[in-house]
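> Output the structure for:
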Amino acid sequence: MHHLTFTAQDQDRGNRLDRFLADAAAELSRARIQALIKDGQVTVNGAAITSPKHRIQPGDAVDLKMPEPEPAQPEPEDIPLDIVYEDDDIIVIDKPAGMVVHPAAGNWTGTLVNALLAHCGDSLSGIGGVRRPGIVHRLDKDTSGLMVVAKNDRAHRRLKAQFTDRGRAGKLLREYQALVWGAPLPALGTIDAPIARHATNRFKYAVAPARGRDAITHYRTLTKYSAPDVEGEDKTVAALVACRLETGRTHQIRVHMAHIGHPVIGDPLYATGFSNRVAALPENARSAILSLHGQALHAAKLGIEQPATGAYLSFTSDLPQDMRDVIAALSAES
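This is a model prediction of the structure:
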C-alpha cells in the first residue's frame, strides 16, 4: 500500500472531498475515489473521513491510501496499436480519435486499456485502479495523439510526479494542435482561467474562478485561414493553433479556447453555437469539417524524462488525415 498526499489551496475552500481528489489524483476515476473514501482509505488532517461530501478547507492535508491493485477486470483484446516507442518501463501510443482510453459505462470493450492488456499482459502498472491499469494521463475519446503509459508501478509513480510537477523541475512537454473558429487575438498568449465541472451539465466543464482548480494554457497561432463571406470579401474563419499545457484539467484546451471565443472546430460540447459558420463555408471546407471524426484537436508533441534513467525522450505525431483534409480545404479558399 502506498499513499498520495495533497494540500488543499484557497480555491478548494468548501469543495467536496471526492471532487477535490478527482482533480488532484487525475489517474483515478471519481467512482473509485468515492469507494476508497467509504472504505476508510482517506484522512483529512489525520482523521479518517468516510463521507465523499465532506467539505475541505484551505490548508487541509488530505491523505489517500492506495491498496494494492486488484487484477484488472477488462479482458485483453487484440486491437492494433500505433506504438511510437516502447521499453521496459513505458509505452508511447499514438491514439486515434474515437478510441476510449479506459472501460466505463457504455464502453466496456474496444478501449485502449483492453488493447494494452493484450499487448503488455501482466507488466502494466496497477496504480490507476481496476479499470485503468498503467494510465498516467488520458485523452478524450475524440482527441487523437500521443499518450504515455506506465508498464510498472515505479514508472507510474515517477511519470505521475512529472505530470504533477507541470514540468517545473523537469522537461515535461505536452503540446496540442487545434483548428479553432476565428483567430485568437493576440496571436500569442496565455489563458489562466480555473476550471470546474459545469454547474448544470455533468458532461461539460467550465471556467469557474470561484470554485475551479487552476488551469493554464499557453497558445500560439500557427496559420490563419480565410474564406469569402456572403458579400464576397475574404474573412478569417479559422486558425491552426498550438496549445502547450501547463496544467492538465479535463477538457482544458476545449474549455479555454471556447472561453476566449475560439472553440475547437467540430467540438460537440463547446462549439455548438457555430453550426452557422459551417453552413456558410464553401462546399469543400464544409464537407471536410462535417467529416471530422471528432473535435479537431491532436496531441502533437510529448516530452518526458524516462522514469528509470532520466533520459529525455521527445515524440511528435503528424496531424490525422481528417484534420489535414480540413486544412487543405481551408487553404484552397485562402
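> only C-alpha atoms for contact and neighbour calcs from this point on.
Fine.
> Please enumerate the strands of the stretch 151-300 of the chain.
Read by DSSP state E, counting those that start in this stretch, the stretch 151-300 of the chain holds these strands, from start to end of the chain: 173-181, 188-192, 195-197, 205-207, 216-228, 234-245, 297-305.
> roughly how far apart are the residue lying closest to Ala155 once chain neighbours are set aside and Tyr219?
If you skip the residues right next to it in sequence, Ala155 has Pro307 as its closest partner in space, 5.3 Å away by CA to CA, 6 or more residues apart in numbering. When distances are taken as CA to CA, to the nearest Å, Pro307 and Tyr219 turn out to be 28 Å apart.
> compare with the first, here's sequence two:
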Amino acid sequence: MSDPFKEAAGIRKVLTADETAEGRLDAWLTAKVGEDFSRSRIKALVKEGAVLLNGVPITDPQRKVRPGDSYQITLPEPEDPTPKGENIPLDVLFEDDDLIVISKPAGLVVHPAAGNWTGTLVNALIYHCGASLSGIGGVRRPGIVHRLDKDTTGVMVVAKNDVAHRHLSQQFADHGRTMPLERAYQAIVWGRPSQLVGTIDAALGRSTGDRTRRAVKRSDSHDADEAVTHYQVLERFHENPDATALASLIDCRLETGRTHQIRVHMAHIGHPLLGDVVYGAGFKTKANLLPEAAKKVVNRFPRQALHAYLLQFEHPRSGEVMHFESPLPDDMKELAAALRA
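Sure thing, here's the model as predicted:
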C-alpha cells in the first residue's frame, strides 16, 4: 500500500484522530507522517503555522490530541538525503590521498541536519574532494570521524577513504588511552576556577527539559556517558587581591569526546564560557562589571569562546604521528585583548 503522505508532500492533508488518539500533537503527527519527517521537523512545522485545527492555525506542538480532532497539515517536499558539493572556502592545513585536515571557522555546521541541509562542511568537502570522500560515516556524514559545534572553531580531520575512516574512528573511540590521539582546546570562561589545574569527572546525558541540550547526570543513570575534562588556567583577567578574577583563559584536554562536553563541564563548576547562550546565559550581566570598552566587546561576541587549537593523531597509512595547531581566531584574540585592557 502506498504512503499517502509521501504522495501528498507539498499539499494540505486532513488527519482525524480516532478513539485511541492520545499524547502530544507533534508526537502523534510524527507517527502518522512517517520516516520522511522527524519529530523535530514536525514540531517546527507546527510552530510555523502549518497545522490547522478546525481551520484555525495552532502553534503549540505540546497540545494534547483528543479523539475526534480534525487536523490539516501542509507537508513540504522531503529533503534530498544526498548532500551536494558547494564551493565554500576551506582553510586546509594538510591534505593527501587519505585525509584532509582543516581549520573550521565559526558558524560552519559540520554535516547536514534538520535546519541546515546546505552550507555545511560536508558540502564544502564534497566540492573540494569529489568522489574520494569515505562513505563509511553515512550518506550525510561522509568522511566525518569527529565534529565541532557550529560556533566552535579549530582543527578537524576528515577521512578520504574507508581504510582511513576506520583507523581514525578507532583512534577517536580510544580517546588517546592507548593511541597517540590528543585534542586540546582554549576557552575563555567567566571567573577563575578555584584550582589552577583540575579535572572534571562528571557523566553527561541528554537534558530532560530540552533534548538539544546536555546535562550532568548521575553515573548510574541509564543514559549517562562517562565524561572527563582536564583543564589548566593560562591567564586571569581583571584579577582581584583575593585571587578571584572576572574571567580566565583556560586550556582543556579531553579524555572523552561527548557533545558539548567542555561547555557543560565548565558551567557545572560555575565557570561557563563567555558567549555561551545555552549554558552560560545567567552570567551575561557580569559584563557590566567590566570597563566600558571591554563590556562592548564582550556583549557583541557572537558565540561560545571555544577554539580547538591542537589535534594529534596517527596517520592511517604511514603510522606517522601528525600534529597540528591553529592559533586563536581573530574574534577570540580581540576578546582576550579587551579583557586584558
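> What's the TM-score once they're superposed?
TM-score for the superposed chains, counting by TM-score structural alignment, normalised by the length of structure 1: 0.75, backed by 260 aligned residues with a CA RMSD of 1.8 Å.
> hmm, back to that, just give the number of residues close to the residue nearest to Ala155 of structure 1.
Close neighbours of Pro307 of structure 1, defined as other CA atoms under 10 Å, add up to 20.
> surely it meets Ala161?
No: the criterion here is CA atoms under 8 Å, and Pro307 of structure 1 misses it with Ala161 at 9.8 Å.
> And Ile52 of structure 2, how far from Thr74 of structure 2?
For residue 52 of structure 2 the amino acid is Leu, not Ile. In this structure, Leu52 of structure 2 and Thr74 of structure 2 are 9 Å apart, going by CA to CA.
> Could you do Gly198 of structure 2 as well?
53 Å.
> What lines up with the residue nearest to Ala155 of structure 1 in structure 2?
Residue-level alignment of Pro307 of structure 1 against structure 2, with TM-score structural alignment as criterion, gives Pro316.
> I figured its match hits His167, correct?
Yes: judged on CA under 8 Å, Pro316 of structure 2 makes contact with His167 at a distance of 5.6 Å.
> residue contacts, the residue most central in space within structure 1?
The structure's structure 1 has its C-alpha centroid closest to Leu139; by CA atoms, centre = their mean the separation is 4.3 Å. Taking CA atoms under 8 Å, 6 or more residues apart in numbering as the contact definition, Leu139 of structure 1 lies against 101, 147.
> With Ser248 of structure 2 instead?
188-192, 233-237.
> What is the aligned counterpart of it in structure 1?
Following TM-score structural alignment, the counterpart assigned to Ser248 of structure 2 within structure 1 is Ala239.
> Could you find the closest non-adjacent residue to its match?
Nearest in space to Ala239 of structure 1, with sequence neighbours left out and distances taken as CA to CA, 6+ apart, is Lys224 at 4.3 Å.
> Now do the same for Pro291 of structure 2: its match in structure 1.
Here Pro291 of structure 2 is matched to Pro282 in structure 1, going by TM-score structural alignment.
> and what of Arg192 of structure 2?
Under the alignment defined by TM-score structural alignment, Arg192 of structure 2 is paired with Ala183 of structure 1.
> Now that match. Nearest residue, chain neighbours left out?
Taking CA to CA, 6+ apart, and ignoring the residues beside it in sequence, Ala183 of structure 1 has Ala239 as its nearest neighbour in space, at 5.3 Å.
> With Thr5 of structure 1 instead?
Using CA to CA, 6+ apart and skipping the chain neighbours, the partner closest in space to Thr5 of structure 1 is Asp63 (4.4 Å).
> So what's the gap between the helix or strand that neighbour falls within and the chain middle?
Mapping Asp63 of structure 1 onto the secondary structure by DSSP states H and E places it in strand 61-66. With CA atoms, centre = their mean, to the nearest Å as the basis, strand 61-66 of structure 1 stands 23 Å off its chain's centre.
> on contacts alone, who are the packing partners of it?
strand 2-7, strand 42-44 (3 or more CA pairs under 8 Å, 6 or more residues apart in numbering; DSSP states H and E).
> Tell me how many other residues crowd Tyr85 of structure 1.
Here the count is done by other CA under 10 Å, and Tyr85 of structure 1 has 13 residues near it.
> and what of the one 3 residues further on?
Asp88 of structure 1: 11 surrounding residues under other CA under 10 Å.
> Can you tell me what it aligns to in structure 2?
Looking across to structure 2 (by TM-score structural alignment), Asp88 of structure 1 lines up with Asp97.
> Kindly report the same for Leu146 of structure 1.
Matched to structure 2 by TM-score structural alignment, Leu146 of structure 1 sits across from Val155.
> SS state for that match?
Using DSSP: H, G, I helix; E, B strand; the rest coil as the criterion, the local structure at Val155 of structure 2 reads strand.
> burial count for Gly273 of structure 1?
Neighbours around Gly273 of structure 1, by other CA under 10 Å: 10.
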